[in-house]
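Chemist: sequence? don't have it. structure:
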């Protein structure tokens, strides 16, 4: 399965596509939308670089009022990384004093599969925008995220088909005192995932990220191990929502959640796209829903072989 649709909103704002070169459109007030800037290598202006589109954008709108930016397709992301994009955005930071949300790589599977998206060093964007509240990035190929300090960031999302353990460790070592939402798509080893359970320990112990209320460790081929680690993890007690969706979670992981610390304080437990048996799914729902927990068990899958081997399960987003 791949990502089939672009983002529709960011920072609570509807997305507006900045027109391609040669096309005109009535532009909304700069502060009222999340602006998506992208190029189409198969369109009429197939030779326009993303940096050129960004320059047109900056010359067309009041950049001092822009609150949210989305980076869409740049030329050949399957061959070239996002370094020129990151450099352009970081260099223009002084022109965007109101920017509070930034997403790098809103690229669908039809344009480029998620595990083919080349990224690079992305933390210069956090350094350049100290007032940023939301940051997201899609694509794990050559993604680099060393430890960073950011006082204001509230939401961090990293979407991949396979996340390198070094990136996880970099995020875990970062100082993000205001972070409330962490969403990591860990992926599968087949597409570059190298993170291990021990790499997640700083998130689970609760010693990092003091304001975290939403934790998503999803789209993983070690979802049962993650569930087992969370069963006694101190961080769970202060979460409002826990997301273990899109991965290979089965009865073993579900049993770990049921047998671990209470989860009845959660507002939501998201387990959609799973391999939990019908009986265990009923047990989970029966234990949590009467307490007011929203349990998402949609998109359940049968394990293809009677032995229930883990290698026959699959993540929702991989290639």
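Modeler: Cool, got the structure. These numbers come from a predicted model, not from an experiment.
Chemist: only C-alpha atoms from now on, for both contacts and neighbour counts.
Modeler: Will do.
Chemist: what's the spacing between residue 50 and residue 2?
Modeler: Remark: distance between residue 50 and residue 2 (CA to CA, to the nearest Å) = 23 Å.
Chemist: more neighbours, the two?
Modeler: residue 50 (22 against 16; other CA atoms under 10 Å).
Chemist: what's near enough to touch the residue nearest to that one when sequence neighbours are not counted?
Modeler: Nearest non-adjacent residue to residue 50, counting by CA to CA, 6 or more residues apart in numbering: residue 74, 5.3 Å away. Counting by CA atoms under 8 Å, 6 or more residues apart in numbering, residue 74 touches 38, 39, 40, 49, 50, 82.
Chemist: swap in 7 Å and give it another go.
Modeler: Residues near residue 74 by CA atoms under 7 Å, 6 or more residues apart in numbering: 38, 39, 49, 50.
Chemist: could you do residue 199 as well?
Modeler: Taking CA under 7 Å, 6+ apart, one finds 165, 168, 169 in contact with residue 199.
Chemist: before we move on, what about residue 15?
Modeler: So residue 15 contacts 8, 9, 33, 34, 35, 36 (CA under 7 Å, 6+ apart).
Chemist: just the ones of those in strands?
Modeler: 9, 34, 35, 36 (DSSP state E).
Chemist: distance of residue 65 from residue 280?
Modeler: The gap separating residue 65 from residue 280 is 51 Å, by CA to CA.
Chemist: that should have said residue 149, apologies.
Modeler: Distance from residue 149 to residue 280, by CA to CA: 42 Å.
Chemist: where does residue 24 sit: helix, strand or coil?
Modeler: Classification of residue 24 by DSSP: H, G, I helix; E, B strand; the rest coil places it in coil.
Chemist: okay, now it: neighbour count?
Modeler: 9.
Chemist: that one and residue 109, how far apart?
Modeler: From residue 24 to residue 109 the distance is 27 Å (CA to CA).
Chemist: the spatially closest residue to residue 96 that is not a sequence neighbour: neighbour count?
Modeler: Spatial nearest neighbour of residue 96, excluding adjacent residues (CA to CA, 6+ apart): residue 64 at 5.0 Å. Per other CA under 10 Å, the neighbour tally for residue 64 reads 16.
Chemist: thought residue 98 was touching residue 64, still the case?
Modeler: Yes - applying CA atoms under 7 Å, one finds residue 64 in contact with residue 98, separated by 6.1 Å.
Chemist: would residue 254 count as being in a strand?
Modeler: No - judged by three-state DSSP, residue 254 forms no part of a strand; its state is helix.
Chemist: structure two is appended below for comparative analysis:
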């Protein structure tokens, strides 16, 4: 599966793409007059993926000159030119440099790029923690793409939601997130991916997250899109943080009966409001056992198979795939 749609919302606001410059001055003036209020949308700023007529930084400067930057609450960084080889360092630095102009900014997403622009595992990323350092009041940070992504250990008092989407998440990123002090974080979502696309972390790297010691406010934990989903389930089955969660998401990965059996044999999950396991390779027997256990307690369970796919070699070896790889 590839990502085919841009974000529809971020920071609790509907996404709105800041318009490209118009050749006709009259049309350009009309486009500016029709723009929504600066604080009513999440502004998506993007340029063409290939041979863009302006740089992302120039588009952002035009944005700051057009809207009231003091009221802007959410920014979505869309495509920058040649994301398959260029990092968004210029975009990140431009936002950081404008921090005095953006006092109301509370949500940033870096890399709202769909498959036809650049596949997720080809997206080059940058040092996204620069945004956390520059905006101490930031509440939501999202990132798509794991290639050359940097997430240094930070302490941030305000961040409530952190999402990192990747076909393969580098171990340095997982360890950076796990070692960070995020006392206000309510929602953590990591797409761990596969080793084929750079996902080289293992379950031990998740231990600080699963202990919950640095995440006292966490209510939703999503460890998704992993080729080691069964091993993660085994760790989650006894993880202290689970007792504090409302929502647990272990979807989009290579989840089999072994993972479900670990969940059934571990700590009770009946306190959850939801457990998401969609895209899985679970048998109907184990699925029924889990369903009977959780739905009787009122837990919303998603066991949809979706597009889970597997191949069999001539020697009988079975290959199973995560939901989002390349």
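Modeler: Noted; the coordinates are in hand. Fair warning: this is a prediction, and the values are worked out from it, not measured in the lab.
Chemist: please state their TM-score.
Modeler: Once superposed, chain against chain, the TM-score is 0.96 (TM-score structural alignment, normalised by the length of structure 1); 316 aligned residues with a CA RMSD of 1.7 Å.
Chemist: mind checking what the residue nearest to residue 50 of structure 1 lines up with in structure 2?
Modeler: For residue 74 of structure 1, the aligned position in structure 2 is residue 80, judged by TM-score structural alignment.
Chemist: wasn't that match part of a helix?
Modeler: No - read with three-state DSSP, residue 80 of structure 2 is coil and lies in no helix.
Chemist: before we move on, the earlier item: among the contacts of residue 74 of structure 1, the buried ones, what's the PyMOL command?
Modeler: Only the buried entries of the contacts of residue 74 of structure 1 go into this PyMOL selection, using 16 or more other CA atoms under 10 Å:
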select buried, resi 38+39+49+50
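Chemist: which one among the contacts of residue 74 of structure 1 gets closest to residue 310 of structure 1?
Modeler: Set against residue 310 of structure 1, the nearest of the contacts of residue 74 of structure 1 by CA to CA is residue 38 (38.7 Å).
Chemist: aligned to the closest one, what sits in structure 2?
Modeler: Aligning on TM-score structural alignment places residue 38 of structure 1 opposite residue 46 in structure 2.
Chemist: nearest spatial neighbour of that match, skipping sequence neighbours?
Modeler: Per CA to CA, 6+ apart, closest to residue 46 of structure 2 is residue 78, 4.3 Å.
Chemist: now the helices for the stretch 201-326 of structure 2?
Modeler: Under the criterion DSSP state H, counting those that start in this stretch, the stretch 201-326 of structure 2 contains helices at 207-211, 229-236, 257-265, 284-295.
Chemist: please identify the most buried of those.
Modeler: helix 229-236 (a mean of 22; mean count of other CA atoms under 10 Å).
Chemist: so where in structure 1 does that helix end up aligned?
Modeler: Counting by TM-score structural alignment, helix 229-236 of structure 2 corresponds to 223-230 in structure 1.
Chemist: what do we get in structure 1 for residue 147 of structure 2?
Modeler: Checking TM-score structural alignment: residue 147 of structure 2 goes with residue 141.
Chemist: for the closest residue to that match other than its chain neighbours, give its distance to residue 248 of structure 1.
Modeler: Leaving aside its sequence neighbours, residue 141 of structure 1 sits nearest to residue 118 (CA to CA, 6+ apart; 4.8 Å). The gap separating residue 118 of structure 1 from residue 248 of structure 1 is 25 Å, by CA to CA.
Chemist: the two: who's more crowded?
Modeler: The neighbour comparison of residue 118 of structure 1 against residue 248 (other CA under 10 Å) goes to residue 248, with 29 against 22.
Chemist: aligned to that one, what sits in structure 2?
Modeler: Aligned partner of residue 248 of structure 1 by TM-score structural alignment: residue 254.
Chemist: what segments of the stretch 51-200 of structure 2 are strands?
Modeler: Per DSSP state E, counting those that start in this stretch, the stretch 51-200 of structure 2 carries strands over the ranges 74-77, 107-110, 140-144, 161-165, 187-193.
Chemist: likewise the stretch 201-319 of structure 1?
Modeler: Listed from the start of the chain, the stretch 201-319 of structure 1 has strands (DSSP E, counting those that start in this stretch) covering 214-220, 241-243, 268-270, 294-296.
Chemist: tell me the most buried of these?
Modeler: Most buried among those, given mean count of other CA under 10 Å as the contact rule, is strand 214-220, at a mean of 24.
Chemist: now the angle between strand 155-159 and it, please.
Modeler: Relative orientation of strand 214-220 of structure 1 versus strand 155-159 (axes from the mean of the first three to the mean of the last three CA atoms, to 10 degrees): 0 degrees.
Chemist: ok, the match of residue 38 of structure 1 - contacts?
Modeler: Contact partners of residue 46 of structure 2, counting by CA under 7 Å, 6+ apart, are 56, 77, 78, 79, 80.
Chemist: repeat that with 10 Å
Modeler: 17-20, 52, 54-57, 59-60, 76-81, 111-113 (CA atoms under 10 Å, 6 or more residues apart in numbering).
Chemist: quick one: which of the residues you listed sit in helices?
Modeler: 56, 57, 59, 60 (DSSP state H).
Chemist: how close does residue 306 of structure 1 sit to residue 312 of structure 1?
Modeler: From residue 306 of structure 1 to residue 312 of structure 1 the distance is 10 Å (CA to CA).
Chemist: mind checking which of the two has more residues around it?
Modeler: residue 312 (11 against 7).
Chemist: residues in contact with the more buried one?
Modeler: 248, 303, 304, 305.
Chemist: now the first one: how far from residue 133 of structure 1?
Modeler: What it means is residue 248 of structure 1. Residue 248 of structure 1 is 31 Å from residue 133 of structure 1, by CA to CA.
Chemist: next one: the third one
Modeler: If you measure residue 304 of structure 1 against residue 133 of structure 1 using CA to CA, the figure is 42 Å.
Chemist: more neighbours: the two, which one.
Modeler: Between residue 304 of structure 1 and residue 133, counted using other CA under 10 Å, the more crowded position is residue 133 (21 against 11).
Chemist: ranges for the helices of the stretch 51-200 of structure 2?
Modeler: 56-66, 89-97, 129-134, 171-179.
Chemist: who does the third one touch, helix- and strand-wise?
Modeler: What it means is helix 129-134 of structure 2. helix 89-97, strand 140-144 (3 or more CA pairs under 10 Å, 6 or more residues apart in numbering; DSSP states H and E).
Chemist: most packed of those?
Modeler: Buried most deeply of those, by mean count of other CA under 10 Å, is strand 140-144, with a mean of 23.
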